[in-house]
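Visitor: no FASTA, just this:
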């Protein structure tokens, strides 16, 4: 679900779930929402489970934004005649406060790379959706964490060219996240993500969903627990729409810009 102001550290850094890894990082990304008071410029992370944005400004309305892959839909690359390419998508809301039709976001990359990031994001969303369907996943109750359960993440949380099932455009996004600005919480991700190479994340399968119970053999349903509340999940989760590229290799950023000049 779309969540605001729950993925940042007071230092300005990003807070990841235990076992979550950073696949791509890019600075100076402009994020826009229908609610313009939430617009901001900052850092964008593609992780094994979601996209995470942390604001580089003092916008108290929006310090961070995150969206798990399984909840993203209507994802597309917009190529305006005048102006740079940008990624547009929607995220199913965590509560009706965000609107019944979901949260719409736009990602503008000030130094290029919208196409390459969009391809990786689309591949991640499709794989995470497939994992969600195979494990009969349904979202658990709203998930909150305690602010004091953060600690500095180990260097292995970001390594270029993770084996995540598709090629990462690390040649475009070659700058690593700033040291000392990545934190990890004690809780594991409450939703499915990508599997990386076992030697790079050996505890991933064991850490996936212990907070919400586990799937029982022969049981097509999964029970998630949050305190004293539990919910029985129907078997199928909605699959996000495919990225608007088709089967052909998309143009590079420069090619796309020249096409409309």
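Guide: Good, I have the coordinates. Keep in mind that what you see is a predicted model, and the values were worked out from it rather than measured.
Visitor: can we go C-alpha only for contacts and neighbour counts from here?
Guide: Will do.
Visitor: Does residue 66 touch residue 15 like I think?
Guide: No - using C-alpha atoms under 8 Å, residue 66 is not in contact with residue 15; the gap is 10.6 Å.
Visitor: Buried by neighbour count: which residues of stretch 150-167 qualify?
Guide: 150, 153, 157-158, 160, 162-164 (16 or more other C-alpha atoms under 10 Å).
Visitor: Let me see the ranges of the helices in the stretch 51-200 of the chain.
Guide: For the stretch 51-200 of the chain, helices defined by DSSP state H, counting those that start in this stretch occupy the ranges 114-134.
Visitor: Quick check: neighbours shared by residue 66 and residue 15?
Guide: Common contacts of residue 66 and residue 15, defined by C-alpha atoms under 8 Å, 6 or more residues apart in numbering, comprise residue 7.
Visitor: residues in contact with the top strand by length along the chain?
Guide: The residue-count maximum for a strand in the chain (DSSP state E) belongs to strand 22-33. The contact list for strand 22-33, computed with C-alpha under 8 Å, 6+ apart, reads 38-48, 103-111, 157-162, 168, 170, 173, 175-177.
Visitor: Mind giving me the PyMOL command for buried ones among the residues you listed?
Guide: Remark: buried members of the contacts of strand 22-33, expressed as a PyMOL selection using 16+ other C-alpha under 10 Å:
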select buried, resi 38+39+40+41+42+43+44+45+46+47+48+103+104+105+106+107+108+109+110+157+158+160+162+168+170+173+177
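Visitor: try it against this one:
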């Protein structure tokens, strides 16, 4: 969603207070089809971070006008995994801009994994998106870029949490944590709790949110689906709006029909 708001000095990444990095991958190649600006032109080489709230790309080319790009789960659409006969596997999809993100409209993207791991990364990203969607309020506030002072993040922020709750993270495929000097944090919190249902509800509270809903209500809020019988594809539907409110996503059965 946001352009050049998620990087810090020394090609580092900038995350929110309470956000944790699940996967760090140091050899990504990114391409965009978006607004006609220099930021989206050409191939982008750098690092990808999967966090409890989003994906973040940071460039390893200090001269590129695109130094970082944030992909909140709530703004991803039509994400798919491609496995070409020739060439590296890649993930593609659409990302929708939000107010305050330094760009407008929407863009298509492709993420090439030149050293493997696209399938595992895609499945993990989808699982994180599912969990984060269940914990969000009905109408989340805008995912505003971080503001205020920044500082080096403490170890929990850049180390994958090896607990039973996170047993879906492919630690064997992505065992490497980013160097501590690459990870910076702002005191600003994210607009929703992310993948952990036990996380505190981040302020400001949003009018109309109900954090005491039952499991079925949280399930209905999820916007992403994964069919184990068809792991090459994921389903992240376009936002359905009626009278200013987001409508419930299709049932799991309807979603899987789109994959088969």
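Guide: Thanks, I have it. The shown structure was predicted, so the numbers you read here are calculated from the model rather than taken from an experiment.
Visitor: ok so, going back, among the buried residues of stretch 150-167 of structure 1, name the ones in strands.
Guide: If you go by DSSP E, these have residue 150 in strands.
Visitor: just the buried residues of stretch 150-167 of structure 1 now: which is nearest residue 98 of structure 1?
Guide: Among those, residue 150 lies closest to residue 98 of structure 1 (C-alpha to C-alpha), at 26.8 Å.
Visitor: Confirm for me that that closest one is in contact with residue 187.
Guide: No - counting by C-alpha under 8 Å, residue 150 of structure 1 sits too far from residue 187 to count as a contact (9.5 Å).
Visitor: mind listing the strands for the stretch 1-150 of structure 2?
Guide: Read by DSSP state E, counting those that start in this stretch, the stretch 1-150 of structure 2 holds these strands, from start to end of the chain: 7-8, 12-15, 21-33, 44-51, 54-59, 68-72, 76-82, 90-96, 106-113, 150-152.
Visitor: name the helices or strands packed onto the last one?
Guide: Packing partners of strand 150-152 of structure 2 (3 or more C-alpha pairs under 8 Å, 6 or more residues apart in numbering; DSSP states H and E): strand 183-186.
Visitor: tell me, the strand it packs on lands on which residues of structure 1?
Guide: Counting by TM-score structural alignment, strand 183-186 of structure 2 lines up with residues 182-185 of structure 1.
Visitor: who's in contact with that stretch?
Guide: 9, 13-18, 149-153.
Visitor: Let's have those in a markdown table, adding distance to residue 129 of structure 1.
Guide: Listed next are the contacts of stretch 182-185 of structure 1 as a markdown table, based on distance: C-alpha to C-alpha, whole Å:
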| residue | distance to residue 129 of structure 1 |
| --- | --- |
| 9 | 28 |
| 13 | 28 |
| 14 | 24 |
| 15 | 23 |
| 16 | 20 |
| 17 | 19 |
| 18 | 20 |
| 149 | 29 |
| 150 | 28 |
| 151 | 29 |
| 152 | 29 |
| 153 | 27 |
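Visitor: what residues are up against the spatially most central residue of structure 2?
Guide: Most central in structure 2 under C-alpha atoms, centre = their mean is residue 54, positioned 2.4 Å from the mean C-alpha point. Contacts of residue 54 of structure 2 were listed using C-alpha under 8 Å, 6+ apart, and they are 70-73, 129.
Visitor: try it again with 7 Å
Guide: Neighbouring residues of residue 54 of structure 2 by C-alpha atoms under 7 Å, 6 or more residues apart in numbering: 71-73.
Visitor: cool, and residue 158 of structure 1?
Guide: By C-alpha under 7 Å, 6+ apart, the contact set of residue 158 of structure 1 is 21-23.
Visitor: lining up those residues with structure 2, which overlap?
Guide: Contacts conserved in structure 2 for the contacts of residue 158 of structure 1, using both residues aligned by TM-score structural alignment, their matches' C-alpha atoms under 7 Å: 21-22.
Visitor: ok, the contacts of residue 158 of structure 1 vs residue 232 of structure 1, which is closest?
Guide: residue 21 (28.8 Å).
Visitor: What is the equivalent residue in structure 1 for residue 133 of structure 2?
Guide: In structure 1, residue 133 of structure 2 lands on residue 129 (TM-score structural alignment).
Visitor: Let me fix that, I meant to ask about residue 54 of structure 2.
Guide: Checking TM-score structural alignment: residue 54 of structure 2 goes with residue 50.
Visitor: now residue 110 of structure 2
Guide: Using TM-score structural alignment as the criterion, the counterpart of residue 110 of structure 2 in structure 1 is residue 106.
Visitor: tell me the contacts of that match?
Guide: Neighbour list for residue 106 of structure 1: 31-33, 86-89 [criterion: C-alpha under 7 Å, 6+ apart].
Visitor: how near is it to residue 36 of structure 1?
Guide: Distance, residue 106 of structure 1 to residue 36 of structure 1, using C-alpha to C-alpha, to the nearest Å: 11 Å.
Visitor: Residue 164 of structure 1 now?
Guide: Using C-alpha to C-alpha, residue 164 of structure 1 is found at 34 Å from residue 36 of structure 1.
Visitor: try residue 125 of structure 1
Guide: Plainly put, residue 125 of structure 1 is 26 Å away from residue 36 of structure 1 if you go by C-alpha to C-alpha.
Visitor: More neighbours: which of these two?
Guide: Counted by other C-alpha atoms under 10 Å, residue 125 of structure 1 and residue 36 do not tie: residue 125 has more neighbours, with 30 against 9.
Visitor: need the contact list for the closest residue in space to the more buried one that isn't next to it in sequence.
Guide: Among residues not flanking residue 125 of structure 1 along the chain, residue 69 sits closest, at 4.7 Å (C-alpha to C-alpha, 6 or more residues apart in numbering). Neighbouring residues of residue 69 of structure 1 by C-alpha under 7 Å, 6+ apart: 49-50, 125, 128.
Visitor: again, but for residue 201 of structure 2
Guide: Contacts of residue 201 of structure 2 (C-alpha under 7 Å, 6+ apart): 192-193.
Visitor: Which of the helices or strands spans it?
Guide: For residue 201 of structure 2, there is no helix or strand it lies in under DSSP states H and E.
Visitor: Pull the most distant pair out of the buried residues of stretch 150-167 of structure 1.
Guide: 150 and 163 (26.6 Å).
Visitor: related to what we said a few turns ago, please list which of the contacts of residue 69 of structure 1 are also found as contacts in structure 2.
Guide: With both residues aligned by TM-score structural alignment, their matches' C-alpha under 7 Å, the contacts of these that structure 2 also has are 49-50, 125.
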